[in-house]
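Undergrad: The sequence and its predicted three-dimensional model are supplied below.
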Amino acid sequence: MNHWLVKSEPVKYSWEQFNKDGQTFWDGVRNYQARNNLKEMKKGDLVLFYHSNEGKHVVGVAKVVKEFYQDPTTSDPNWVVVDLAPVESLKNPVSLDQIKAEESLKDIALVRQGRLSVMPLKATEFDKILEMGS
C-alpha cells in the first residue's frame, strides 16, 4: 500500500463537504508531477486530506476507491482523476507549523514543495501525522 497527501482549499472543497458527499473524483489537477502522482495511486491506498490556504491542517484520512481515469471536467486527455472516499476525521487537525516542527517530517513534499497538490508520503511519515492527530 502507498500513502499520499492531497490538498484542497476548504472554500472550494472542504473535508466536511467530502464527508457529506461520501465519495468524489479528485479533479482540477493541472500540474504534471501531481498528475503523475494520481496515476500512481492504487485502489486501497490511504490519503491524508489537507486544507490549504485557510487553516493549513491535515484534517482527515481518505482512501482511493477507483484508480485513475480521464478527468471528466476537461476534454484534454493529459489530465486524470481518481475516486476518493473519506475514512475518518483526525481527532486533532495537524497544522503545517506542527509538521514543520517535527524533525522526522522535514523532508516531506508538503514542506519542500508547498505548491504541489498531490504528493506521496512514506508509511512512517503518514503514521507520524496520524499519531500527531490522535
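TA: Structure's in. What do you need?
Undergrad: CA only for contacts and neighbour counts going forward, please
TA: OK.
Undergrad: Residue 58 contacts residue 98, correct?
TA: No - using Cα atoms under 8 Å, residue 58 is not in contact with residue 98, being 10.3 Å away.
Undergrad: And the two? Which one has more around it.
TA: Applying other Cα atoms under 10 Å to residue 58 and residue 98 shows that residue 58 carries more neighbours, namely 26 against 13.
Undergrad: Report how many residues lie close to residue 4.
TA: Counted with other Cα under 10 Å, residue 4 comes out at 25.
Undergrad: Now do the buried residues in the helix or strand containing residue 129.
TA: Following DSSP states H and E, one finds residue 129 within helix 123-132. Neighbour counts over helix 123-132 (16 or more other Cα atoms under 10 Å) mark 125-126, 129-130, 132 as buried.
Undergrad: residues touching residue 83, list them.
TA: 23-26, 64-68 (Cα atoms under 8 Å, 6 or more residues apart in numbering).
Undergrad: With residue 71 instead?
TA: Contacts of residue 71 by Cα under 8 Å, 6+ apart are 27, 77, 79-81.
Undergrad: Please apply the same query to residue 129.
TA: Contacts of residue 129 by Cα under 8 Å, 6+ apart are 94, 99.
Undergrad: here's the one I want to compare it with:
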Amino acid sequence: MPHWLMKSEPDEFSIQDLKQKGSGRWDGVRNYQARNYLREMRVGDSFFFYHSSCAEPGIAGIGRIARTAYPDPSALDHGSPYFDSKASTDRNPWSAVDVDFVEVFAAPLKLARLKTEPALQQLALVKKGSRLSVMPVSEEEWAAILALR
C-alpha cells in the first residue's frame, strides 16, 4: 500500500477534529501536483496527518483514505475560501478525498526533528523550498517516521 503525507492547518482541520468526527473530506487542495497525488490515492492507503502553519509544525497522527478522488465541492461553493470562479459542475479541475481517523500521536513529531533524520533526507517535506500539501512517502520513510514515535 502506498503511503502519503497530507498537511492541514490545525485551526482549520486538525487530527483532533478528524478523531472526533471519525471521518471527513480532505478538500481545498489548490496545487496541481498535490491534486495529482490525491488522484493517485486508493482506498486503504495510509497517510501522516501533518499540522502546518502553526507554532510547532509536525506529524500529529495517521489517517487512512476512505474514498478515492472526486470533484472537490469546495471549488463551487461561493462561501468557501477554496472557491474557484473558473470551476463549474462540468469542469472542476480540483479533487477531494475522504479520510478516516486511525491514530493521534502522544506528541507531534516536529519538523525540526524530522529534518535531522538521515533516513528522511529525500522526503519532500524536509527539502528546502518544498511547499506541497500532499506528497508521497516511501516505505522506508514511513518506517523511519514510525520509529520516531
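TA: Alright, I've got the coordinates. Quick caveat, the model's predicted, so the values are computed rather than measured.
Undergrad: Got a TM-score for the two of them?
TA: After superposition, the two chains reach a TM-score of 0.95 (TM-score structural alignment, normalised by the length of structure 1), with 133 aligned residues with a Cα RMSD of 1.1 Å.
Undergrad: before we move on, back to that, so which of the contacts of residue 83 of structure 1 wins on neighbours?
TA: Result: residue 64 is most packed of the contacts of residue 83 of structure 1 (other Cα under 10 Å), 25 neighbours.
Undergrad: Please identify the helix or strand for that residue.
TA: Under the criterion of DSSP H and E, residue 64 of structure 1 resides in strand 57-70.
Undergrad: Give me the nearest residue to residue 126 of structure 2, chain neighbours excluded.
TA: residue 115 (5.5 Å; Cα to Cα, 6 or more residues apart in numbering).
Undergrad: rewinding a little: let me know the closest of the contacts of residue 83 of structure 1 to residue 104 of structure 1.
TA: Ranked by distance to residue 104 of structure 1 (Cα to Cα), those are led by residue 64 at 25.4 Å.
Undergrad: need the contact list for that closest one.
TA: 41-47, 82-85.
Undergrad: Of the residues you listed, which belong to strands?
TA: 46-47, 82-85 (DSSP state E).
Undergrad: Which stretch of structure 1 lines up against stretch 98-117 of structure 2?
TA: Using TM-score structural alignment, the residues of structure 1 aligned to stretch 98-117 of structure 2 are 83-102.
Undergrad: Only the buried residues of that stretch, if you could.
TA: So for stretch 83-102 of structure 1, counting by 16+ other Cα under 10 Å, buried means 83-86, 89-90, 93-96, 99-100.
Undergrad: Mind jotting down where the helices sit in structure 1?
TA: According to DSSP state H, structure 1 carries its helices in the segments 15-21, 32-40, 96-101, 109-112, 123-132.
Undergrad: If you count neighbours, what's buried in the shortest one?
TA: Within helix 109-112 of structure 1, the residues scored as buried using 16+ other Cα under 10 Å are 109-110.
Undergrad: Return the distance of it from the chain's centre.
TA: Distance of helix 109-112 of structure 1 from its chain centroid, counting by Cα atoms, centre = their mean, to the nearest Å, is 13 Å.
Undergrad: what does stretch 29-46 of structure 1 give?
TA: That offset, for stretch 29-46 of structure 1, works out to 10 Å (Cα atoms, centre = their mean).
Undergrad: superposed on structure 2, where does the strand holding residue 64 of structure 1 end up, distance-wise?
TA: Compared with structure 2 after fitting, strand 57-70 of structure 1 deviates on average by 0.5 Å (mean Cα distance after the TM-score superposition for structure 1).
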